[in-house]
Structures are given as structure tokens and as C-alpha cells.
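Undergrad: Turn this into a structure:
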Amino acid sequence: MNRKLFGTDGVRGTANTAPMTAEVALRLGLAAGKYFQRKSALPRVVIGKDTRLSGYMLENALTAGLTAMGMNVLLLGPVPTPAVGYLTRSMRADLGVMISASHNPHQDNGIKFFGPDGFKLSDAAEAEIEALLGTDIPLADPGAIGRAKRIEDGRGRYQEYAKTTFPQGVRLDGLKVVIDCANGAAYRAAPEVLWELGAEVIPVGTSPNGKNINLRCGSTHPEAAAEAVVAHGADVGITLDGDADRVMILDQQGRVADGDQIMALLAARWAEEGRLKGGALVATVMSNLGLERFLQGRGLRLERTPVGDRYVVERMREGGFNLGGEQSGHIVMTDHTTTGDGLVAGLQFLAEMARSGRAASELTHSFETVPQMLKNVRYAAGQEPLAAPSVQAAIAAAEARLNGHGRLLIRKSGTEPLIRVMAEAEDTDVLSQVVDGIVEAVSQAAV
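TA: I've put the predicted structure just below:
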């Protein structure tokens, strides 16, 4: 079943512009309510959001649709995306909803759904919900309309759970930590958890105003955290994105380690302890070739999936693996979480610092990366630049130029109207020529 509304991470777009309108959110609430209807005395859904101004509008519209279907709505307020996954399951909800556009700027927003098991819905489930949007959905009888109420302890429940993922008996006393929350969903939860575990906390990006989420801060803009690390003489920096399902780690000199380096550290450590299930790490096609070589050198495998943490999780569940993620900083540990969790991943890194007594700089460089270049080309709605013969010719020429000594990946973004052109090659001159050639061809085709 085809999906047009849902991308790789739910529905996303510019607020007050289709599909991110109150009307579409209302219809999504109706359709999701219909899809998850069951014979239950207390059909319930939990809704979380990040700090975007448009979250109020979408929250109210979704609530109207869901209550109209007879579902009782529990409003969590601003909480990280992984908190919604956790609370959906722990509170025995039929459905979880997160209102967030993750790392996107404030004018964007999104809606993503979690099933009763706390995992994001499959493509097939999203397609069925999308198909319901164009149908007449029978509403609940007047006496069966649902109720909505605020849940004041949702964030606290998540914080306490996050702390249980930290090794017993280990403390962060004496460790100075910069935490950049991107003015997003974890602006209270992350600093409080770190402080309660003993760290000296230097907060960055913890003053949301509805419009400054991800603005020159967070995992996609780690410069602010890097400056704070150096200025305060911090031991380490942790940068989250707007909904806190991504993380980047900064060493004591402010240098950034991406998701590949974090996954390499955890995979090697877990393998030593005999708790890396299946002897493999699951990552996407974007992960660096250096990570694959690092794992192979330790007798471990890298299982690659399409881009999107949902596909990483699906492969993990299929194969019984317990560690996976993305270069962009989604780290999924199914022993602890049902989706990427930036805070919990950051805690695992800090635990290794505390356990080993090693500096962050020693733990953030497990392997040498193969030179990699990624460039984005924006295109207008309705265009299909990748189908242009000139673009196809440029791609064929690039593959011939690499001649088996590199890797090429061209794909559409699942969340924005962008063509992403990525290549890896040991020869940096060849790398730039290959990427620039394709980017130029795509740009011309997108005019």
C-alpha cells in the first residue's frame, strides 16, 4: 500500500501549510483512533510534543479527533520522543503520538505514531491510517466521547526510567558535563537527570520560546556546546536535537563525535562483555566505511538498512540484535529503549568514562573515518530530478570514476524536499569531483 503523507519519520511539513494543518491533524486523530479502536474499558492515547509554537495547535486538533473516536487522551506536554515510546507501553496506552519535527527549524512540525508496544508504527500500519483519511469515519456516540487530561508526572516517570539504564553503583561525581538541549523537548529532563547522577551540569539550549528550537544549537549545530565545553573546562559535551532522539558527543576540546563513533565504542564494549546480541551492529547505508572495517577487525558484522531509525529498529527486531543506530546520532538500544534516545545513549557514554577513567577524547575516536562528503540539493514540489537523463549519466560517470574504490549513495530525503548526494573515497580529490559533478547535474535538473 502506497504512502504519500507519511515519510521516513511520520508526517512532517511547515506549520499551517498542508499537511501540517489543524484540519489534517484532526483527520489523523480520527483515522488513528479508528485504526486503534478495540474493545477496551479505557481506550487511551498519550500525546507528547516538543517546544514548537505550533505544537499547541496540533495537540488540540489531534486531541479533538481522538476524543471524537472515543479515546481518552493523556497529554504529557514537552517530553522527548523516546519518553513517548516508553510511556505508551508503561501506561498501557493503545497509541502514542509525538508532535515534533526533530532537528528541523521551528516553522516545521511533525506527527509520529507509536503502537502499544512502544515501537514506531510500520510502513504498512501508516499506510492503513493514511488510507482511512479519505473515508467517512463513523464517530463515537455522544455518551462515548473520550476525555482529555494533563499528566503532570510523565516527564518525571521518564527521567526515573532513564536513570535505571545507568549502571548501579556508578556516579558522575567530579565530572563536568555540558548538555545542549537545542531549546527542545529535553530542556528540563536531561539536565535534571545528569545532575541527579552527580555531574556538574553546564546547560546550553534550555530556554525555549517556541521559535528557537534547534536555532544555532543542538546536535545539528554543536558549535555552541563546543564553545561552552572549552570556556568552562568541561570534561565532555552532550548535544541533543529538538526531540532528543539524537545525540552527538563532544570531547574536552570541543571536537564532535558522531553516531558512528558512539556506536563503535558501545559495540566493542558490549562485545567484550558478551552482551552484543547476534555479534552485529545495525546501521544505515549512511554509516562510514571505517565503522564497518572497525567491526570486521573485531569479528563483528555491520548490518545496513535504508536511512531512518525505524528501519534500523525493524531489522534489529527481525534479527534479534540489541544495538543499532544512525550516523546522525540516533542510537537504539532495545535492552533499554524502543527508539533512538539521545539522553540514554549519552548516559552510556558517560558510564564508560566513569568506568574506564579515560578522557572523552580517548573514547570518541575508535576508528579512522574514510573521507565522506554529503551535499544536499533542494527541489520544488512535483519535480523528479533523479529521473533526468543528465543526472543518470552523471551518476554512471561517478560510479565509473570510483571503480570499486569508494561508495556512492544518492537518495531523496524522507523529511524534506532534498536530494542527498553522499560519497566515500580514500582519494579526497576524486571524492569532491564525484559529489560536485552529481550535485551540479541535479541542480540543473531541478531548475
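Undergrad: contacts, neighbours, all on C-alpha from now
TA: OK.
Undergrad: Val177 looks like it's in a strand, true?
TA: Yes - per DSSP: H, G, I helix; E, B strand; the rest coil, Val177 lies within a strand segment.
Undergrad: separation between it and Arg358?
TA: Val177 sits 15 Å away from Arg358, going by C-alpha to C-alpha, to the nearest Å.
Undergrad: So for those two, which residue has more residues nearby?
TA: Val177 (27 against 11; other C-alpha atoms under 10 Å).
Undergrad: wait, that one sits on Gly233?
TA: No - at 9.4 Å, Val177 does not count as touching Gly233 under the criterion of C-alpha atoms under 8 Å.
Undergrad: which residue ranges form the helices in the stretch 151-300 of the chain?
TA: 154-164, 189-196, 223-232, 259-273, 289-296 (DSSP state H, counting those that start in this stretch).
Undergrad: I'd like those laid out as a markdown table, including distance to Ile438 and mean neighbour count.
TA: Listed next are those as a markdown table, based on distance: least, C-alpha to C-alpha, whole Å; neighbours: other C-alpha atoms under 10 Å:
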| stretch | distance to Ile438 | mean neighbour count |
| --- | --- | --- |
| helix 154-164 | 43 | 18 |
| helix 189-196 | 41 | 20 |
| helix 223-232 | 29 | 20 |
| helix 259-273 | 25 | 20 |
| helix 289-296 | 21 | 19 |
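Undergrad: which stretch among those helices comes nearest Leu28?
TA: helix 154-164 (23.5 Å; C-alpha to C-alpha).
Undergrad: just checking, what packs against that closest one?
TA: helix 81-90, helix 189-196 (3 or more C-alpha pairs under 8 Å, 6 or more residues apart in numbering; DSSP states H and E).
Undergrad: One more, so I can put them side by side:
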Amino acid sequence: MSRKYFGTDGIRGRANGLITPELALKVGQAAGLVFQRGDHRHRVVIGKDTRLSGYMIENAMVAGFTSVGMDVLLVGPMPTPAVAMLTKSMRADLGVMISASHNLFEDNGIKLFGPLGFKLSDDVEKQIEELLDDNLDRQLSQSANLGRARRIDGVHDRYIEFAKRTLPRDISLEGLRVVVDCANGAAYKVVPEALWELGADVISIGVEPDGFNINKECGSTAPEALSRKVRELRADIGIALDGDADRVIIVDERGHVVDGDQLLAVIAQSWKEDGRLAKPGIVSTVMSNLGLERFLQSHGIELIRTAVGDRYVLEQMMKNGYNVGGEPSGHIIMSDYATTGDGFVAALQVLAVVQKLGRSVSEVCHLFDPLPQILKNVRYRSGKPLDNAEVKSTIAAAEQRLNGHGRLLIRPSGTEPVIRVMGEGDDRVMVEEVVDTIVDALGHAAAA
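TA: Prediction:
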């Protein structure tokens, strides 16, 4: 389905570029109309991260929702998984997170959740898109039926208690020195507080948002500052969240970064040993390293792959009954606890294993050696280079060469005229040669 506004994770773009007050108002109106089902008083929960443009978008969405008769509950800066959780627990018809996730402050976005806390399906997003290009004036509420808006206190405590309950009661974080980097984003209050309540010695960085510094040289996409702080303070672990805290990267006591694939391995192995895996498998994307797949197979756990995007991971989990999934970027979904990725809850699962085994983070979180992985992009102006006969022949020969020793992933970008060529395998030199031959063929086809 071709979509004008929605991408793989809501609507996202430059603030006052794509994401304007006018668009935010219309999204509020359109989503409000789609989710007014039944004759009860309808309500929507709106959270946001710490970007300067959040004020503008929040106010515009309040106007949109109230103009079609929906009451609005404003919770302020909160992690994306907290908004999803609150949407369900507060029995709202809809949840909204105003965030551009790991992007810098210039961007912003709108993520929507249904009444059970799940991201919207393609079909529902299509209904909203169709309304966005309509004249909605004739569908506005009468004066007496307009919605109301109010700010809700105490929601931070709700999320803290929810997160704490995901850690087994017999496990304490006492004795652990934890450095947490909240990316100057949505989790800057709740996560340090929750770690402290669980007994950890907490050092917080990335907790001074000013509207401009979200994800700037901090957080899960820039963990260098966290690595330095962990080494400087001789901490046991570093936890790096992104701007809306739905993804996490871990840093071990040596300052080495642990990605989402290793975290999935830790959680999958631990849950299988404890009998907590709903099925002997987990879900990840085509970008997860082959080393993860081989490690899981050696422990009787299947890796089911999906297209890139946590929404596709969750769809596969729900469809086939898996309760753990995620991405190398650190989106970890555990459906026993949450309806979307939750970076902090994932970090707590890793901490539980560390405390249970009494071993260092570097020992716990290095379960396999990733295979060498090469990723190159080929830009093209027009046409479909992947349909070129020479390109097809080159790809077939490359797959034959890697057979049994690696894999190829070649896909066009969904947002720009770029073809991404990824190869991985046991032999780095072979992988580089294979990727380069495909890149050369695509380059010739693009120039033709």
C-alpha cells in the first residue's frame, strides 16, 4: 500500500516541514473520527518527548481532537511504551506519542496506538490518511459536544511501578553501579527513579533536556559518552535509551557496546531455561546477524525473520504466538509485559540475568561472535536497477558463492532512491568481494 503520510512508525518529518500545526490538527480530527466507536464519552491520551516542537504539535492535536468531540488527557514527557500502557490502563480509545524517536530535535513525529495499546494496522492508517485529505469541517462537533482537555498527574509513578513489576521480586539491584543515559529525552525522570527504587547505585547522564539536545551526542545512537562514563566510574553496566525510550543499547563494565542482537540472545536463552518462552523461537528482522541465528539454533530456539520495522516484528509475534522479538537497533518487544518495544524493561531483563548468575555484564552479554557484516548503499536516479538482467545474474552468482557460509540482503529503501546491499558471512574478504560485485553491477545499471 502506497502511503502519503504514514511510514513504518507513524508520521515523521521535519518540524514545520512535513510536521506542521495544520497537519497535527487534521491528524487529531481524522484519528478522533475513526476511533469514535460506541456511545460512550471518548478520550485520547497524549504523551510526548522533550523536543521544542512538542509544544506546538501537542496544542494543535488537542485542538483537533476536541473539535471532533474527544476528551484529551495530557501526560507530558513520557516514554513511548508508557503511553501505550496508559492508553490501555486508562481505557482510552486512542493513544498518541509525539516523538521522532532517535532523530535530532529538528524532526518530530506522531505515533498512534489503539485502545489496547498496539500500534495501528495498515488498514486503520489508511482510513486516517483518506480523511486527512478531506474537508473535515462538516464533521466537526456541535458546540455543546466539544471535547475537554486536562493534564494528568501521577502517571510517572504508574509507569515506574509497572516497570518494577517486570523484575522478579526476589531480585534486587543492590550492589550494582548503573550509569543510565536517557538521551535528554522522554525517560529522563522515570528511569533513574525506577533504578534507584530497585536498589541500584545510579549515575544519570542525558537528563537535562532543553528542547534542543535530545539524542545529541548521547543516547542509544551515540553511546560513546556512556562508554566513557562507565569506564571512568568503574560502573557495572551502562544503559543507553533513545529519545522516546522504546529502544536500548547496553554498555558492559569495560565500556564495550552490546547491541540488540546480543540482548535478544540473553533474553531468549534465559527465558527458555526458565520455561517462559511461549514457543521455542523468537522474532527478529532480516537485519539480525547470522551469528544470532546460529547461536539460537544451537539452543533449540528458532529465529523467525520479518521485514525491517518493529511493527512487523510484533505482527509476526501476535500472529504466531511468540512472546519475544526485537531488532539489532535495540527495539526489544516482550509481549508478556508490553504492546511495543520498551528499552527500560528490556534492560531490566538483562540486569535480572546478571544478578541471578552473579557474573559480569561482559560475560552475560557476549553469547556469540557476530559474523562480519558489510552494508553499502547504491543511489540511483530513476527506474528499477534490481530488474536489470546483469544485476540479477550477479546476485545469483553471489548467492551461489555464499551458499552455506553467509547470506545476502538486497532491498530498496522505503524513504529514498537508494538500494541497500548487505552481506555477511564467515569470511570477511569473501563478503566484501561479493558485496562489491553487486554494488558495481547496480552502479552500471543505475548509470545506464
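Undergrad: Name the single longest helix found in structure 1.
TA: Longest helix of structure 1, by residue count under DSSP state H: helix 428-445.
Undergrad: residues of that helix that come out buried?
TA: Val430, Leu431, Ser432, Val434, Val435, Asp436, Ile438, Val439, Ala441, Val442, Ser443, Ala445 (16 or more other C-alpha atoms under 10 Å).
Undergrad: can you list those residues in JSON lines and add distance to Ser100 of structure 1?
TA: Listed next are those as JSON lines, based on distance: C-alpha to C-alpha, whole Å:
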{"residue": "Val430", "distance to Ser100 of structure 1": "39"}
{"residue": "Leu431", "distance to Ser100 of structure 1": "35"}
{"residue": "Ser432", "distance to Ser100 of structure 1": "34"}
{"residue": "Val434", "distance to Ser100 of structure 1": "35"}
{"residue": "Val435", "distance to Ser100 of structure 1": "31"}
{"residue": "Asp436", "distance to Ser100 of structure 1": "33"}
{"residue": "Ile438", "distance to Ser100 of structure 1": "32"}
{"residue": "Val439", "distance to Ser100 of structure 1": "30"}
{"residue": "Ala441", "distance to Ser100 of structure 1": "33"}
{"residue": "Val442", "distance to Ser100 of structure 1": "30"}
{"residue": "Ser443", "distance to Ser100 of structure 1": "30"}
{"residue": "Ala445", "distance to Ser100 of structure 1": "32"}
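Undergrad: Can you name the two of these that sit furthest apart?
TA: Val430 and Ala445 (22.8 Å).
Undergrad: Is Asp9 of structure 1 in contact with Gly340, as I believe?
TA: No - shown here, Asp9 of structure 1 and Gly340 do not form a contact pair, counting by C-alpha under 8 Å, at 11.9 Å.
Undergrad: Between those two, point out the one with more neighbours.
TA: Gly340 (28 against 20).
Undergrad: Which strand or helix spans the more buried one?
TA: According to DSSP states H and E, Gly340 of structure 1 maps onto no helix or strand at all.
Undergrad: what's around Asn403 of structure 1, how many residues?
TA: Asn403 of structure 1: 10 neighbours (other C-alpha under 10 Å).
Undergrad: so is Leu73 of structure 2 in a helix, a strand, or just coil?
TA: Reduced to three states by three-state DSSP, Leu73 of structure 2 is strand.
Undergrad: meant to ask about Gly147 of structure 2, not that
TA: Going by three-state DSSP: Gly147 of structure 2 is coil.
Undergrad: I'd like the helices and strands packed on helix 154-164 of structure 1 as JSON lines, with distance to Gly33 of structure 1 appended.
TA: Shown next, in JSON lines, are those (distance: least, C-alpha to C-alpha, whole Å):
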{"stretch": "helix 81-90", "distance to Gly33 of structure 1": "15"}
{"stretch": "helix 189-196", "distance to Gly33 of structure 1": "29"}
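Undergrad: wait, which of those helices is closest to Ser366 of structure 1?
TA: The nearest among those, by C-alpha to C-alpha, is helix 189-196 at 24.7 Å.
Undergrad: That closest one vs structure 2, average distance?
TA: After superposition onto structure 2, helix 189-196 of structure 1 sits on average 0.8 Å from its aligned residues (mean C-alpha distance after the TM-score superposition for structure 1).
Undergrad: who's in contact with that helix?
TA: 79, 155-156, 159-160, 162-163, 172, 179, 181, 200-201, 203, 343 (C-alpha atoms under 8 Å, 6 or more residues apart in numbering).
Undergrad: Spell out which two among these are the most distant pair, please.
TA: Val79 and Leu172 (23.6 Å).
Undergrad: and these two? which has more neighbours close in?
TA: With neighbours defined as other C-alpha under 10 Å, Val79 of structure 1 and Leu172 compare such that Val79 has more, 28 against 19.
Undergrad: That one touches Arg52, doesn't it?
TA: No - look at Val79 of structure 1 against Arg52 with C-alpha under 8 Å: they stay out of range, at 12.0 Å.
Undergrad: A strand includes Ser40 of structure 1, no?
TA: No - assessed with three-state DSSP, Ser40 of structure 1 is coil; it does not lie in a strand.
Undergrad: From Ile151 of structure 1, how far off is it?
TA: 21 Å.
Undergrad: Repeat that for Ala32 of structure 1.
TA: 21 Å.
Undergrad: In terms of packing, which of these two has more residues around it?
TA: Ala32 (25 against 14).
Undergrad: Without its sequence neighbours, what residue ends up closest to that one?
TA: Excluding the flanking residues, the one nearest Ala32 of structure 1 by C-alpha to C-alpha, 6 or more residues apart in numbering is Ile129, at 5.9 Å.
Undergrad: Which element, helix or strand, includes the one you found?
TA: helix 123-132.
Undergrad: Now do the buried residues in the following helix or strand past that helix.
TA: On the C-terminal side of helix 123-132 of structure 1, the closest following helix or strand by DSSP H and E is strand 148-150. Buried residues in strand 148-150 of structure 1, counting neighbours by 16+ other C-alpha under 10 Å, are found at Ala148.
Undergrad: If anything else comes up later, I'll come back, but that's it for now.
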